[in-house]
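Visitor: pasting the structure only:
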């Protein structure tokens, strides 16, 4: 199966046996399954023992981006900063130090930025439409 863009001469490919995560037109949920068979004569896929017409697919999940890794890294950094600051202030036996607003600000800024990166830039989706389409090509001789 080809992921074609009107302005791009190269197209991404998916083969039988690979996992495909997709959303049908009108649905609010994602479906996933292994591609069992590709039918080029009717432009359909067999996934989870049912026919999925390519014209009915609205979007295909193409994986995560580098923003996902950076976002989760920032969330982990913020949680670690807060945990080690609280642990350090609890065990240093100095009464004048405590968990400050600066520590909370670092935690909030890094975790918030990480969360926004994951939510806004974290997924690559192929949305079919006027300039993008899915197509099955038969390469058998």
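Guide: Structure received. Computed from a predicted model, the values in this text were never measured in an experiment.
Visitor: hey, let's count contacts and neighbours off CA atoms from now on
Guide: Will do.
Visitor: What separation is there between the residue most central in space within the chain and residue 30?
Guide: For the chain, the residue lying nearest the average C-alpha position, counting by Cα atoms, centre = their mean, turns out to be residue 123 (3.0 Å). As judged by Cα to Cα, to the nearest Å, residue 123 and residue 30 stand 13 Å apart.
Visitor: neighbours around the spatially closest residue to residue 39 that is not a sequence neighbour, how many?
Guide: Once flanking residues are discounted, residue 39 sits nearest to residue 45: 6.0 Å by Cα to Cα, 6 or more residues apart in numbering. Residues lying near residue 45 (other Cα atoms under 10 Å) number 22.
Visitor: ok, structure two:
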């Protein structure tokens, strides 16, 4: 039985041994953001205006390079990273759902109440328009965070191998 425990321990330790992480470090701050193999990133290279978005295939700590399925990118060649903010997308989706539901229930109530004096009013359309408009604008205005790297910037990228 103890050999079984030893075998399980060796498998567990060997699976943790080769973990590499991409750190986003801020100057004079102990907090870091960690990105792992398999995470999706959007990045912009130095002297280019195009954004590229890919999943990290591997991290090379010896050359300080990110490995994607079709290329290698050195971390000093990355000018900016762009990350989505999930709170903006989620709240925006909730507001759009609320606005559409408000109009749907107002139309359903108008059609089924049997009272000819009630109907879909302008206030229902205003509530729907404000909710949907805010829900669409919120992710557009606050949906992404851009982090700039390079000379004179407060952020830097670093790849660490945290194997045991």
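Guide: Sure, I can see it. Just so it is clear, the structure is predicted and the values come from calculations on it, not from any experiment.
Visitor: part of a strand, is the residue nearest to residue 39 of structure 1?
Guide: Yes - Residue 45 of structure 1 sits within a strand when classified using DSSP: H, G, I helix; E, B strand; the rest coil.
Visitor: Residue 34 is in contact with that one, correct?
Guide: No - assessed by Cα atoms under 8 Å, residue 45 of structure 1 is found out of contact with residue 34, at 9.9 Å.
Visitor: Buried residues in stretch 40-51 of structure 1, which are they?
Guide: Within stretch 40-51 of structure 1, the residues that count as buried by 16 or more other Cα atoms under 10 Å are 43, 44, 45, 46, 47.
Visitor: which residue ranges form the strands in structure 2?
Guide: In structure 2, the strands defined using DSSP state E lie at 20-26, 32-35, 40-45, 51-55, 58-60, 65-68, 71-74, 78-84, 144-148, 155-161.
Visitor: now those strands as CSV including distance to residue 112 of structure 2?
Guide: As requested, these are exported to CSV (distance: least, Cα to Cα, whole Å):
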stretch, distance to residue 112 of structure 2
strand 20-26, 57
strand 32-35, 53
strand 40-45, 48
strand 51-55, 49
strand 58-60, 59
strand 65-68, 57
strand 71-74, 60
strand 78-84, 42
strand 144-148, 43
strand 155-161, 59
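Visitor: which residues of structure 2 does stretch 98-114 of structure 1 align to?
Guide: Aligned by TM-score structural alignment, stretch 98-114 of structure 1 corresponds to residues 119-135 of structure 2.
Visitor: Sweet, I'm off.
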